[in-house]
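1. Task: produce atomic coordinates for the following.
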Amino acid sequence: MEALPLRRVDTPATPAGCRGRLVERDRLEWRLPDGGDPAALAQDFLTAHGVGADDLTRPATGRPNGLCGAALYVSAAAAATMAAAAPGAPTPAPALPDLAVVVYDHATTDDPAPPPAADGPWWVGDWTPSWTPHQHAAAVTAVRAAIGRGDVYQVNLVGHAAAPYTGDPRPALARLARLPGARYGGTLHGPGWAIGCASPETLVAIEAGRLVTRPIKGTRPATAAGRAELLASAKERAEHIMIVDLERNDLARVAATGTVTVDELFAVRRWCDLWQAESTISAAPADGLGLADLLRALCPGGSVTGAPKLAACDVIAAREPVGRGAAMGALGWIAPGHLDLGLTIRTAAADGHLLHTWAGGGITWGSDPDAEVAEAAAKARPVRAALTAGCTRHR
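-> Prediction:
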């Protein structure tokens, strides 16, 4: 995947009126071996370009020098680094950066963004998982044992699969944005890599002057019976409430004292052919809150780690055979006076040779190993179907 033609900017949460009018001004790409603090690097880079990431509470005063905003991507390993947590196993896609910040100007009428390139031949081979269903189930059993010992209360386990491809992967990755419920649908790419996202989950946004996070926990098939079962499940509700409490605590670290509220609890919403339970938690930001401190407080997302967060990250690092790469991190848009980052569940990536997908779920004492394996497969199925649609050959 080299020297690909330019495409219109379609980063998740990019303002709708800007998507066809953006020209890249500058970018920062960082990988774990580079060293340093990715949260501080992102904040300093954005502040140097006039985004004002050093104080997210400062009112927007216009767009300096034509600046529109920036795409911000954080891998799962970078998110763990921000929290001083175990980074996990090595990534299966080392071509991808662990942090990418891409700053955009608005194009002038004389310098329009190029139209989308025509889709060429596309082929995807067989998916090879990084663990078998039996190994996945054994990991669930091991997590239940850790819960029984009192090491953790909940751990999110994530599996990975890869498939070879030929052709330009970006049209396939862009199809993820059209999946039903993809609140953070979109793409981001660089030399030799590309990411596609169909996430429904808000990691953190600033809305009406408040910090907002919307953790998702609890899944059932999108049928009438599935909805009733999700609402009645004591196991799913307990799993969900644990993460709500964790996210309340995370927000409180960067919020004005006494302002954290749960605005909506256990609302059932649809993503593709699944019902999922979502809550909304918000808080007034502390005076002078900068992006770096916000990322350190919220990353990695509690719904994809577990509780307590650092202990859960230790279990994840010991049990998952490969790293989470582009998944379970963050991807979205930041501009003066604006921040909207999705948590990269339902996310796929491409390097020069392979497509990568990840899927998993939260494990509690009440988890059934076989049911957890089936739930992860159900989450991965629509993503893989979108990626393989339109194949000229498909083994």
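2. okay, CA-based contacts and neighbour counts for the rest of this
-> OK.
3. in which helix or strand would I find Asp105?
-> Using DSSP states H and E, Asp105 maps to strand 99-106.
4. That should have said His136, apologies.
-> Using DSSP H and E, His136 falls in helix 133-149.
5. Could you check that helix and say which residues are buried?
-> Within helix 133-149, the residues that count as buried by 16 or more other CA atoms under 10 Å are 133, 136-137, 139-141, 143-144, 146-147.
6. Another for comparison:
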Amino acid sequence: MRKNGPDGVEALPSVGVDAPAAPAGCRRTLVERARWQWRPADGGDPAAQVELFLAAHGLPMHDLARPATGHDPSGVCGAALYVSAAAGATLVGANPGAANPAPALPEVVVVVYGHTPAPARSCGSSSARTRWWCGDWVPSWTPAQHADAVTAVRAAIGRGDVYQVNVVGHAAARYDGDPLAALRRLAALPGARYGGILTGPGWAIGCASPETLVELADGRLITRPIKGTRAATAAGRAELLASAKERAEHIMIVDLERNDLGRVARTGSVRVDELFAVRRWCDLWQAESTVSAAVADGLGLADLLRAVCPGGSVTGAPKLAALDAVAALEPVGRGASMGALGWVAPGRVDLGLTIRTAAVDAERVHVWAGGGITWGSDPEAEVAEAAAKAAPVRAALAGGRDGAT
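-> Prediction:
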């Protein structure tokens, strides 16, 4: 990615692959073979088109229960896959919400990678210090407007329209220079299970997500919903474990995820492997559960995407009603956030939920943060929680703002 200029940010396909969940042992030997992008104006079913595109490039994903074939070190390895929250809403027939504040960013991206004999240059190998300046953050709504949205969700819960809605805010800052180093700092934040970068002409995504949207491992589908946040102190951990409100909110989403997996699983195989485990991301404690199910015979990637996108922990319950509330309340689109980003290959799926994620276009850096709203939510506390989640992301992006990165 070059310095910001008239042509905007650009991809550098010759660098090492930093896509979240890409095989660690392959990253230095991967080279882009093919790329496909989708925007709503393109029409059609993006999930079906993803599956067809992968099959056409040597990555059949029509039966995830089938064991993977032998690995060819000189052939196709796998693909990075990105599905935005708006695309996920489209897949389930819901309102995709407000317009993307970073319109250069596609709503679905697939990048197929093969192996190259010579290791590619790593994105982080250059010793040169690149200029980077990040301006002041401008939110898309005020704290008072955010609090009003929380109050509106509580009213909807009181009417019986929904049980829970995840409300997300957005902010953007102008920048100058090469954003890749800043996105790498973001991807390296502690607890970033899906730390990585995906780039394209005129855009880039940096992800520091700790949350698994869906993983396929040893014949089981796995999701790890996160709900419940406190400061990473001894008192914060005790408060999170003792909070009836946080536990109720969490279990509601676990039930939603059990239902989502149940639609594409072998009958009777869904189970909760771990409930309300407290784990750390940066300076926050978060509650995480693990839900798994045996993959059904003949399940293809397209049907899996329709079942799990958009993720329940960033929509609410019931999912379709929650998405209607999101579309009505949020003033700008979720862009790169609250979607899916990771790696797919025959016999392997590993997609993170794009929380703690930033996007870059030709002029601005974009960040999003929010939280689940229940009847017991306090508007001011929800605004403060969203700010706490955004703070490490903003800090990582602001590094070197007065000169070199």
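7. Got a TM-score for the pair?
-> TM-score for the superposed pair, counting by TM-score structural alignment, normalised by the length of structure 1: 0.97. Supporting figures: 392 aligned residues with a CA RMSD of 1.2 Å.
8. circling back: counting by contacts, list what the helix holding His136 of structure 1 packs against.
-> Helix 133-149 of structure 1 sits against strand 154-166, strand 354-363, helix 369-388, with contacts defined as 3 or more CA pairs under 8 Å, 6 or more residues apart in numbering; DSSP states H and E.
9. out of the ones you listed, which comes closest to Pro15 of structure 1?
-> With CA to CA, the closest approach to Pro15 of structure 1 among these belongs to helix 369-388: 24.0 Å.
10. how far does whatever helix or strand comes next after the closest one sit from the chain's center?
-> Per DSSP H and E, helix 369-388 of structure 1 leads on to strand 393-394 as the next helix or strand towards the C-terminus. Averaged C-alpha coordinates place strand 393-394 of structure 1 at 29 Å from its chain's average position (CA atoms, centre = their mean, to the nearest Å).
11. Can you list the neighbours in contact with strand 393-394 of structure 1?
-> With CA atoms under 8 Å, 6 or more residues apart in numbering as the test, strand 393-394 of structure 1 has contacts from 122-126, 388.
12. Adding distance to Gln43 of structure 1, write the buried residues of helix 133-149 of structure 1 out as CSV.
-> Formatted as CSV, the buried residues of helix 133-149 of structure 1 follow (distance: CA to CA, whole Å):
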residue, distance to Gln43 of structure 1
Pro133, 41
His136, 37
Ala137, 40
Ala139, 37
Val140, 37
Thr141, 40
Val143, 36
Arg144, 38
Ala146, 37
Ile147, 37
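13. okay, stretch 329-345 of structure 2 sits on what stretch of structure 1?
-> Using TM-score structural alignment, the residues of structure 1 aligned to stretch 329-345 of structure 2 are 319-335.
14. hey, which of the helices and strands packed on helix 133-149 of structure 1 is tucked in deepest?
-> strand 354-363 (a mean of 25; mean count of other CA atoms under 10 Å).
15. Check the contacts of strand 393-394 of structure 1 and tell me the two furthest apart.
-> Trp122 and Asp126, at 13.7 Å, using CA to CA across the contacts of strand 393-394 of structure 1.
16. mind checking the SS state of the equivalent of Ala19 of structure 2 over in structure 1?
-> Ala19 of structure 2 maps onto Thr11 in structure 1, with residues paired by TM-score structural alignment. Look at Thr11 of structure 1: counting by DSSP: H, G, I helix; E, B strand; the rest coil, its state is coil.
17. what stretch of structure 2 does the strand holding Asp105 of structure 1 fall on?
-> The aligned range for strand 99-106 of structure 1 is 108-115, by TM-score structural alignment.
18. Would you mind listing the outside residues contacting the matching stretch?
-> Residues outside stretch 108-115 of structure 2 that contact it (CA under 8 Å, 6+ apart): 26, 29-39, 46, 50, 54, 57, 73-84, 87.
19. Find me the equivalent region of stretch 364-382 of structure 1 in structure 2.
-> Aligned by TM-score structural alignment, stretch 364-382 of structure 1 falls on residues 374-392 of structure 2.
20. circling back: which of Trp122 and Asp126 of structure 1 has more neighbours?
-> Trp122 (20 against 12; other CA atoms under 10 Å).
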